[in-house]
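J.: Pasting the sequence and the predicted coordinates here, then a few questions.
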Amino acid sequence: MRKNTLSKHYHSGKKRNFFKKRTFIFFIGLILGIAIVVSAYLTSVHFSTDESCMVCHVHPHVEDSWKLSTHVNNGSGVKVSCVDCHLPPQNDTWDHYTAKLKLGLKDVWGYMTKDSADFDWDMKSELDHAVKYIPNQSCVKCHQNLFPEGITSDGITAHLYYEENEKKLNLQCISCHLDVGHYNPNYTHSKLTGIPGVTFGVTIDPSMYFKEPTKVNAFEDFEEQIPGTAVTVAMKAIPGGTFQMGSTAKEPFRKEDEGPVRTVTVSPFFMAEIETSWDQYWAFYAQTMSEGRIPPEDVYANNSNPEVDAISGPTPPFGFPDQGWGGGERPAITMTHYAAETFCQWLSQKTGKKYRLPTEAEWEYAARGGTETPYFFPGSPKDYSNLGFWRKIFDAKTDSISPYVIYTNNSRNRTQEPSVVRANPFGLKNMSGNVMEYCADKYDEKAYSKWAEQVTDPLVTEGEEWVVRGGNYASDASELRVAARDYTKHDTWLKTDPQQPKSIWWYSDIRGVGFRVVCEPASAIEQ
């Protein structure tokens, strides 16, 4: 009996010691865990200071531009730190700390392994880059009131439109306020909104608006004045002539739809020196924009009625049309073929001349500028293209082609201003590269084979898609050949458009398409 009692006491004591050890280990582990969490938090706080951010972020102007921005230099006396903008709010704990960990590791790795002298700082200042590192919920947390004291009437209009159409627009605050965190004296966010009632670009004194279009007395270059605006269009006189349209089987990278070669005669015409610019397109938009969503059938009916004076222009863009690349003389992009045609209709109405899109034959004739080679400048597509086996060993030549075209090897993946390239023999810029250009023709891959061997002023009117010519900023040199043909992919280019029915004005999934205008001499030259 005594032995059993001793055995029970022994086992009971052993259990108590076991539980004491487990409790001790638990508390030690708890204390260590708390210590680790606190240490990690304190470390996180330490490395979230502006000074710590500046250690890795060696952009030569980042600190100065931040100090000049409205997030630091403002009337309220509130300073917004780096983490306030570049991380999700702390109340979103998981998102905040996982984002901090990812960015922290990325920054440290980049600081240790990369040379800041190799960075493309201009690209990193663009909207495409900024939206990746500015969580919209951080902006909303600080700016809970979209209509603060002192906001302008244009700002109220823009914010009301944003508030009512936030999901459809799919915009972030940074999309229209790119300069608030890092000051940029050349940035004007009002240019970029694309919202009714908001001024595009610098306000112009109405007394500077043109009252009459340009009078043309001879077939020579002229600068069109668009009445009611301060905008002009430089037009080049393109003499009529006969040329060989298409490419032979010997031309490198030639495709079947480029032949057979035909002898084509085109009548004289005027053609815009550059692709239709944002300055020109916004002038059209400002005078014709449709307030809200108008059924496409109503727009078509209005614009096809010759008795209607007012043209129905584009509805507000559902995105960011210029992609943050800039406006001015950069080519207007993302508009549909119908929008380009409507621009021509508006320009014709404003000037009393006949403006339209070029036919495919006119476009190729003008692009060649009297030459008969793959490009209007010397060189073989094989030398300039990135395609082919040898390009795995040797780089393509760029020195001879880059002065004339904006393409994949020099564009930095966006459009450029026309001033950076040289003109072709007819004085036209960017006929190849920068953006693809709409033509008046429907696309038919066998169009040339249906023509006679000699043809005058041909125009293809049957087909599902429209011809686009010239390649764009993302094109390989092989696609910039003067004879190269392409066409619209309407449904694909509208795939992510949230509207039903889809927009007739703006494409949601193509950046590198635009247009330039031609003018018929008979309508322009005064007798």
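T.: Everything's here; your move.
J.: only C-alpha atoms for contact and neighbour calcs from this point on.
T.: Will do.
J.: My guess is Pro252 contacts Pro381. True?
T.: Yes - in terms of C-alpha atoms under 8 Å, Pro252 counts as a neighbour of Pro381; the distance is 6.3 Å.
J.: shared neighbours of these two, anything?
T.: Ser478 (C-alpha atoms under 8 Å, 6 or more residues apart in numbering).
J.: ok, second structure coming up, stack it against the first:
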Amino acid sequence: MSEEAEYQKLQGENRKPSGNSSGSNPPPIKRRQFLIYAGLGGTGLVTTVVFSQIFQVQPKLLTFEFETVTVDKTGKIVNQENHQAKYFKEDLGNGITLDMVQIPGGSFMMGSPTSEKGWSESESPQHQVNVPGFSMGKFVVTQEQYQQIMGNNPSRFSGAKRPVEQVSWNDAVEFCQKLSQQTGREYRLPSEAEWEYACRGGTTTPFHFGETITTDLANYNGTYTYASEPKGKYLERTTDVGSFPPNAFGLYDMHGNVWEWCQDDWHNNYIDAPKDGSVWTSRSGNSKVLRGGSSFNVPLYCRSASRTFSYLVEVDIYNSIGFRVVCVVGRT
């Protein structure tokens, strides 16, 4: 198809009812703007970026309700609260969807105090970070979602609703690129600051559940304890996403189940770390940040502040590594 024909086709699409939450149509595409995009890589690239860069179509927002729990150091539930959050559904095809929760912008203290059990120098110095709003996967990417976008499923612990695992950082980035191309929205891995901000959900305790966690609240090696809670189960496998209570933002499985890739390069500490929530990639090397702990880890590695790293392509034994995605649409 010629550039002129493609331009006229896209203008026709632009005149259709928008379907966005505001009910208004995006502005017409300027011919010069179209040609700039076309010159970057042909009409295929135009099709990919039109909705994210030119139209700026906002997805239809839905609302869901959920309950959070807080525990004391013995693991006893001391508070339960009802919350609601906004999200949008991304249609991946074949009846498979991806739920993206709106995370409001805000400030938080990143890292942990030296008094926190499990503290390490890599979690210091604590520093305030201002994070713009974004949208984040309600769950880690599942095996059926990964199969739909990538055409394969590398996971050891098979299950459509279980997290995809045994994925390298490069695999996760490729998933984001293909998802962006398919949907016309910009998807990527979260920055490390976005991940911790989203995990905490406004809390300052070691876990978003409070002073500790239990195996009624997360999937980890429950034969070890963190505070004064009783020992629990050790499943030695992943569980379906959403099997445990969410945090106050409406995000599930932020503690345990699988480690989650971040976009950032690994740094040994937070000296000179960005304070605006952005990705930190100033360090040379091929090691990338992992967050959240897994079903194989003891609880101290599942804390909100806990961090480690792995390499870009090594996945031979990593059936405990998955990822969730971030979308820049709908910043608040």
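T.: Cool, the structure landed. None of these values were measured; they are calculated from a predicted model.
J.: Can you give the structural similarity as a TM-score?
T.: Once the chains are laid over each other, their TM-score by TM-score structural alignment, normalised by the length of the second structure reads 0.68; 243 aligned residues with a C-alpha RMSD of 2.4 Å.
J.: Pro252 and Pro381 of the first structure - which one has more neighbours?
T.: Ranked by neighbour count (other C-alpha atoms under 10 Å), Pro252 of the first structure and Pro381 place Pro381 first, with 24 against 15.
J.: Ser411 of the first structure versus that one, what's the distance?
T.: Distance of Pro381 of the first structure to Ser411 of the first structure, given as C-alpha to C-alpha, to the nearest Å: 18 Å.
J.: In this structure Glu123 of the second structure contacts Tyr270, no?
T.: Yes - contact criterion C-alpha under 8 Å: Glu123 of the second structure and Tyr270 qualify, at 7.0 Å.
J.: Looking at the two, which is more packed in?
T.: Neighbours per residue, other C-alpha under 10 Å: of Glu123 of the second structure and Tyr270, the larger number sits with Glu123, 21 against 16.
J.: which residue lines up with the more buried one in the first structure?
T.: Using TM-score structural alignment as the criterion, Glu123 of the second structure maps onto Glu258 of the first structure.
J.: since we're on the nearest residue to that match once chain neighbours are set aside, how many residues are nearby?
T.: Nearest residue to Glu258 of the first structure, sequence neighbours excluded (C-alpha to C-alpha, 6 or more residues apart in numbering): Gly246, at 4.9 Å. Residues lying near Gly246 of the first structure (other C-alpha under 10 Å) number 24.
J.: Check the one 5 residues further on too.
T.: The local packing count at Glu251 of the first structure equals 15, with neighbours defined by other C-alpha under 10 Å.
J.: What of Gly95 of the second structure?
T.: Gly95 of the second structure has 6 neighbouring residues, counting by other C-alpha under 10 Å.
J.: How about the contacts made by it?
T.: Contacts for Gly95 of the second structure (C-alpha under 8 Å, 6+ apart) come out as none.
J.: I'd like to know how far the aligned partner of Asp221 of the first structure in the second structure sits from Leu312 of the second structure.
T.: If you follow Asp221 of the first structure across to the second structure using TM-score structural alignment, you land on Tyr87. The span separating Tyr87 of the second structure from Leu312 of the second structure equals 31 Å under the rule C-alpha to C-alpha.
J.: Compare neighbour counts for the two and give me the winner.
T.: Using other C-alpha under 10 Å, the more surrounded residue of Tyr87 of the second structure and Leu312 is Tyr87, with 23 against 18.
J.: Relative to Ser112 of the second structure, how far out is that one?
T.: Distance of Tyr87 of the second structure to Ser112 of the second structure, computed by C-alpha to C-alpha: 30 Å.
J.: swap in Glu4 of the second structure?
T.: Glu4 of the second structure sits 57 Å away from Ser112 of the second structure, going by C-alpha to C-alpha.
J.: Please say which position in the first structure Glu13 of the second structure maps to.
T.: Going residue by residue (TM-score structural alignment), Glu13 of the second structure aligns to a gap.
J.: does Glu13 of the second structure sit in a helix, a strand or a coil?
T.: helix (DSSP: H, G, I helix; E, B strand; the rest coil).
J.: if we can go back for a sec, list the contacts for the match of Asp221 of the first structure?
T.: Leu61, Leu62, Thr63, Phe64, Asp99, Met100, Val101, Gln102, Ser135.
J.: how deep is the residue lying closest to the first one once chain neighbours are set aside tucked in, by neighbour count?
T.: What sits nearest to Leu61 of the second structure in space, not counting adjacent residues and going by C-alpha to C-alpha, 6+ apart, is Phe88, at 4.9 Å. Phe88 of the second structure: 20 surrounding residues under other C-alpha under 10 Å.
J.: swap in Gly41 of the second structure?
T.: 10.
J.: counterpart of it in the first structure?
T.: Checking with TM-score structural alignment, Gly41 of the second structure has no match.
J.: His255 of the second structure too?
T.: Looks like His255 of the second structure aligns to Ser432 there (TM-score structural alignment).
J.: so who does that match touch?
T.: Counting by C-alpha under 8 Å, 6+ apart, Ser432 of the first structure touches Ala367, Val405, Ile406, Arg469, Gly470, Gly471, Asn472, Leu480, Arg481, Val482.
J.: can you check Gly118 of the second structure too?
T.: Going by C-alpha under 8 Å, 6+ apart, Gly118 of the second structure touches Leu300, Tyr301.
J.: Which parts of the stretch 401-527 of the first structure are strands?
T.: Counting by DSSP state E, counting those that start in this stretch, the stretch 401-527 of the first structure has strands at residues 436-442, 454-456, 466-469, 485-487, 513-514, 518-519.
J.: swap in the stretch 1-150 of the second structure?
T.: With DSSP E, counting those that start in this stretch, the ranges of strands along the stretch 1-150 of the second structure come out as 62-71, 77-93, 96-103, 106-110, 127-131, 134-137.
J.: right, and these - which one's nearest Ser320 of the second structure?
T.: For the strands of the stretch 1-150 of the second structure, proximity to Ser320 of the second structure was assessed by C-alpha to C-alpha; strand 134-137 is nearest, at 18.2 Å.
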